[in-house]
Structure formats: C-alpha cells, structure tokens
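give me the fold of what follows.
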Amino acid sequence: MDILKTKADMQAWSADKKRQGKTISFVPTMGYLHKGHVSLLDIGRPLSDELVLSIFVNPTQFSPDEDLDAYPSNTANDLDLAQKAGVTAVFLPDKSQMYGPDYQTHVFLDHLPQYLCGRSRPVHFGGVATVVTKLFNIVMPDVAIFGKKDFQQLAIIRQMVKDLDFNIRIIGGEIIREEDGLAMSSRNAYLTTAQRASAVCLSRAISLLKQRVAQGVRSVPDLVREMETFILSFDHTRVDYIEVCHPRTLEPVEIIQAETLVALAVQVGKSRLIDNALIGPS
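From the prediction side, this is the model:
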C-alpha cells in the first residue's frame, strides 16, 4: 500500500496507473475510519484495478464555531484498516498541500445546499464541493463511493459531477448501523455513556415515522411533530431539523404521496448527528 502525501505524487501515481490501462476506485474520507468507511472500501475494491483512500480533514467545510480542531483522528488505525481492506494507495495531504497561501477558487451549487444541513451550516457544502472537485482532479478516479448517511452530500456530489462533466461514476453506500440502530459516525466518539444511550433517538424516530405512515398518516407536519416530541423525550437532545422532502430536489413536501426522504439532524450533547431513510406511502 502506497502512502502519498503530496498532490504531485498522487497525480503521478494515478497517471502511471492510467498509462497501464488500470482503473481506479476512490473513497474520500476525513479519517477516523469505522465500519461504515470500510463498507465503502468493500464496494469500491471489486469495481476497479486500484483502490484509493484519501484522509483529509477539510477546513473549508467547517464554520468557525464548529468542531474542526476537535475532530477525532487516529491515522495509524486508519492505515491499518485501509491495508486490511485492500487499499492500494492512501492520499494523506495536509492543509498546505490542498490550500496554498493564495488560494482563491471555490465551487458552489445554487439549490441543493439550501436545504437540510445547509440551512444551519451555510459554508459546509461549498467546502465539500470544492475539496471533492480538487480530489477528483488529483486522484483521477473512474468510480467514487460516498455513504448515504450524508444523503445531501451524495446528492450534491452527483449534481456537481453531472454539471461539471466529470467522467466519474458515483455510487452511494448504504448506512451502516450499530446493533441498536445508531448510524455509525466519527462524531459518535464525542458521546458520553448517557449521551450514547440517547443517540438512538434518531433511528427510532425514523422507525416511528415509518410505523405511522404504514398506519395511514400522510400529513408531514403531523408526522414531524410526533418525531420531534419523541426525540425531545430523550435526555441531552436538541433538534436541528426534521425534514420530509423529495429525494432528488430535497424540496419539502406536505403530504407523503410517493417515495420520500426523511432526514434529520439532532444535537446530542456536543455531537451533531444525522440520519435519514427513504419511505413510501405503502
């Protein structure tokens, strides 16, 4: 497994593989890998000749009051998991590699970032779109895999790839959960024992919504009120948003009539956790 720390080395590695006629699968991450990340590597490994992982905590997707400085890190464990997953190259740049002192260029989308997490994190998706664009140009993948837990991010990447004519296939990996239903996340590491017990409220609230829809409830305001009341019955919780929306445009809906996305963000202690599911009226 090659470990590459500069853009030039990563581009040269990928260009050499391309000259040999090889294809590249790519999983971009911010490190602190868990089973969810490994599942994305498992998807990518059989799809191409080479499997590349990037580890970079991207500062441009954090606002000043967010957890950039405290974001968890364990590079040694990340590299161990990468090797066991069959990764052939790890791109491990630092901030100076990705954003030089005179960096001026950013990538923004008009509509998709205006919903869900974009409302409370206004700089986030511009940072995501910018760094992923850069990573695509550096790694030159044929396939890139992103987790569906960050459903809005996946939608934004797909739209960006379409709009900017990247010749890259984008694949979404299913949400990987703990035994009690909590979606796996690097931010789960922040949770105390008591907060961890409350964190199951997200997946259980989704289950509650599915149950109520199966019983015939279609009114989104009624469903959201039930979910919020349920979540706030758990200690250490504060609801950022609960949205029921169109799965492609992310525009809110008032009545569930077709396949619909339910997405939520909940502050549990210091951790901002997200979850989502696709639901239907039948």
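
hey, let's count contacts and neighbours off CA atoms from now on
Will do.

ok, which stretches of the stretch 101-250 of the chain are helices?
Shown for the stretch 101-250 of the chain, the helices assigned by DSSP state H, counting those that start in this stretch span residues 117-120, 124-139, 151-163, 193-198, 201-214, 220-232.

same list (these) but as TSV, adding distance to residue 279.
What follows is these, written out as TSV (distance: least, C-alpha to C-alpha, whole Å):
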stretch	distance to residue 279
helix 117-120	19
helix 124-139	25
helix 151-163	14
helix 193-198	24
helix 201-214	7
helix 220-232	12
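
how about those, which one is nearest residue 8?
Residue 8 sits nearest to helix 124-139 of all the helices of the stretch 101-250 of the chain, at 8.1 Å, using C-alpha to C-alpha.

now for that closest one, which elements pack on it?
Judged by 3 or more C-alpha pairs under 8 Å, 6 or more residues apart in numbering; DSSP states H and E, helix 124-139 is in contact with helix 7-19, strand 24-29, helix 151-163.

using CSV, please lay out the helices of the stretch 101-250 of the chain together with mean neighbour count and distance to residue 7.
What follows is the helices of the stretch 101-250 of the chain, written out as CSV (neighbours: other C-alpha atoms under 10 Å; distance: least, C-alpha to C-alpha, whole Å):
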stretch, mean neighbour count, distance to residue 7
helix 117-120, 16, 29
helix 124-139, 20, 6
helix 151-163, 18, 21
helix 193-198, 16, 38
helix 201-214, 19, 39
helix 220-232, 17, 44
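
out of the ones you listed, nearest to residue 44?
Closest approach to residue 44 among the helices of the stretch 101-250 of the chain is made by helix 124-139 (14.3 Å; C-alpha to C-alpha).

I have a second one here; can you model it like the first so I can compare?
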Amino acid sequence: MLYDRDYKILTEEEKKIWEKVESIFIKEKTRKKGGVSVKGLDNYYKNLPTAALHYQQLFPNNYLDADSYCEKENYTTLQEFKVLLGKGCTEQEILNFIRVKKAYFIITSLFGTTPFNFGHHVAFAFKEFELPSSYVVDFLLVGKNSGGYEFIFVELESPHGLITTADGEFGACIRKGIKQVEDWDIWLEKHYSSLKLVYNKYLGNMHPLPLEFYELDKSRLHYVVVAGRRKNFNQKTYQAKRRLLKSKNILVLHYDNLIDNSIFLLKHRYKVALPEK
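Sure thing, here's the model as predicted:
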C-alpha cells in the first residue's frame, strides 16, 4: 500500500456522502439526456470523498490522485530530496525517503518523460513489486492511455560511486542496474501470466483485472534504471543511453532527471506556485 489507510474499506459516513453525490450526478445526467456539464463533472469530483474516489479504482491503494501532485509541500520535499542526494546516500536511503515522506511523485514524474506517453487517463504505483519468487522491483508504474495499460519497471541504483567510466561509458553501477532489468525481462517472458495472482492482492472491488495485466504484450513493457547525477553523464554516456533504449528498451536516467521532471510537472501541468530561485 502507498497510503496509511486501506481504501478498499469505506466508513459509513463516506458511503453516505458518496451515495448523495452519485445521486445528484445521475439526476444531472438524466436531465441532460446522458450528458453532463463540465461544471457538473467538477462538482462531482469536488464533493466526492477522496476515499470513495480511490475505492472506485482498479487498485484503490495504489491509485495516483492528480490532486495530491498539486500540493505545494511537494516542492519542499523535493528540496529535502536534493539535500539527501548530496550527502552520499545509498539507494536504500532513497527508497526509505520516498516511503516515509510519501514522495511518490518523484518516481511517478516518469509519466511525464519521453517516451512514456501514458498515465494521463489513470495511473497507479506499486512499491517493492514482487516477481515471485525471484525478484522485487523497486517501483512498478502502471498508466493508461487510449491504447490501454502500459507498465514501467523501475530500478533505483546509487547516485554515487562508479556511475560512468572516465571516458563516459556505463560504469559498474549502471551496468548492475541494466543486468537487473534484463533479468526481470527474462522472468516476465516466462512467467508473465502468473502476475495475475500478484495483482489480485491489490485489486479493488469494482473492476475485473484487464487482460494487459496477465497476457504478455512486450510493446506495453518499459524499463528504467536511475543512477548517478547529471555531472556523471557526458556526450558518450548519452550516446550509449540512446543505443540502449533503442536496442533493449531500457531507459537510463540520472536522479537530476527525476528532480527536473517533478519541478516541470508541479509548475506547468499542475500549476503549483513555486518560489522563485
């Protein structure tokens, strides 16, 4: 679970409010002969309890509510994250920071990264997602667009250490991440259908599991390795990065990419008023 409460269970008060809001919404749709105004739709989501919104989703406890991205406090959290990166932290300390601070927006900013043109219909995040019983994925992001659901398997490596060689080739840290992702890919080719059992543990009460989650279509799978900082990458690194994405569908990023993506989304997509530098 991403959150402190179980959104698969609603209080009686939440159920009553949801029922009332739903009734008003249905009346407006009937009055407008199946349609609904933008104002009516806005009022529906404005008055709907957050818990009810989560409850309606495919995975209630993994649903990413866009409104949570609009919090100005996220910028403060992002500054704390930058300080942590500057202290020589490990990947485990990064995972702990994101978990404790509920700073999932840092990882989900990948939805705003080329080539991931999905997640704008609905998006979910899973931390420490199990590929039984061989591997644990640091984060699995699931997003939907008009073509259905797509998946980003994310491996976090250290922001420090042997990120690249002196001439810009991938160093031991990045190579370790790539090897891990390649192992996931082999596992998924053999066992993808078995993930249905894993997803069922997260599944809510309102929707069946879509086929994309247990019938393998590798065009829907994407891989990301995050390692190092911007200063570790040079033109040769970026060249190797492009080759890897083209040949193996693995995107290598540095942690400053996540920071830049997060700031861009906060400022431009979610219109959060950020302090001037």
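
TM-score for this pair?
The TM-score (TM-score structural alignment, normalised by the length of structure 2) is 0.27; 132 aligned residues with a C-alpha RMSD of 6.6 Å.

TSV please, covering the helices and strands packed on helix 124-139 of structure 1 and showing distance to residue 50 of structure 1.
Listed next are those as TSV, based on distance: least, C-alpha to C-alpha, whole Å:
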stretch	distance to residue 50 of structure 1
helix 7-19	8
strand 24-29	5
helix 151-163	21
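
now the element after the strand or helix carrying residue 184 of structure 2, going C-ward?
Here residue 184 of structure 2, judged by DSSP states H and E, is contained in helix 172-191. Where DSSP H and E defines the elements, the next helix or strand beyond helix 172-191 of structure 2 is helix 195-202.

that next one: what's the following helix or strand?
On the C-terminal side of helix 195-202 of structure 2, the nearest following helix or strand under DSSP H and E is strand 221-226.

that older thread, of the helices of the stretch 101-250 of structure 1, which approaches residue 16 of structure 1 most closely?
Residue 16 of structure 1 lies closest to helix 124-139 among the helices of the stretch 101-250 of structure 1, at 11.4 Å (C-alpha to C-alpha).

what is the orientation angle of that closest one with helix 7-19?
For helix 124-139 of structure 1 against helix 7-19, the angle by axes from the mean of the first three to the mean of the last three C-alpha atoms, to 10 degrees is 60 degrees.

and the angle for helix 124-139 of structure 1 with strand 24-29?
Between helix 124-139 of structure 1 and strand 24-29, the angle comes out at 150 degrees (the same axes, to 10 degrees).

what is the helix holding residue 184 of structure 2 packed up against?
strand 148-156, strand 221-226, strand 250-253.

next, the buried residues of the helix or strand just after the last one.
In this case it means strand 250-253 of structure 2. Proceeding N to C from strand 250-253 of structure 2, the next assigned helix or strand is helix 255-264, under DSSP H and E. Neighbour-count burial for helix 255-264 of structure 2, counted by 16 or more other C-alpha atoms under 10 Å, picks out 255, 256, 257, 258, 259, 261, 262, 263, 264.

what's the closest of those residues to residue 81 of structure 2?
residue 259 (8.6 Å).

quick check: the closest one touching residue 79?
No - at 9.0 Å, residue 259 of structure 2 does not count as touching residue 79 under the criterion of C-alpha atoms under 8 Å.

what's the span of stretch 51-68 of structure 2, first residue to last?
End-to-end distance of stretch 51-68 of structure 2 (C-alpha to C-alpha, to the nearest Å): 13 Å.

hang on, the earlier thing: show me which of the buried residues of helix 255-264 of structure 2 is closest to residue 226 of structure 2.
For these, the closest approach to residue 226 of structure 2 (C-alpha to C-alpha) belongs to residue 255, at 6.3 Å.

distance of that closest one from residue 156 of structure 2?
From residue 255 of structure 2 across to residue 156 of structure 2, the span is 9 Å (C-alpha to C-alpha).

and for residue 77 of structure 2, the neighbour number?
By other C-alpha atoms under 10 Å, 17 other residues sit near residue 77 of structure 2.

just the element for it, please.
Per DSSP H and E: helix 73-85 holds residue 77 of structure 2.

quick one: name whatever helix or strand follows that helix.
As assigned by DSSP H and E, the chain's next helix or strand after helix 73-85 of structure 2 is helix 91-101.

which parts of stretch 73-90 of structure 2 are buried?
Buried residues in stretch 73-90 of structure 2, defined by neighbour count with 16+ other C-alpha under 10 Å: 74, 75, 77, 78, 81, 85, 90.

please convert the buried residues of helix 255-264 of structure 2 to a markdown table, extending it with distance to residue 150 of structure 2.
As requested, these are arranged in a markdown table below (distance: C-alpha to C-alpha, whole Å):
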| residue | distance to residue 150 of structure 2 |
| --- | --- |
| 255 | 23 |
| 256 | 24 |
| 257 | 21 |
| 258 | 20 |
| 259 | 23 |
| 261 | 19 |
| 262 | 20 |
| 263 | 24 |
| 264 | 22 |
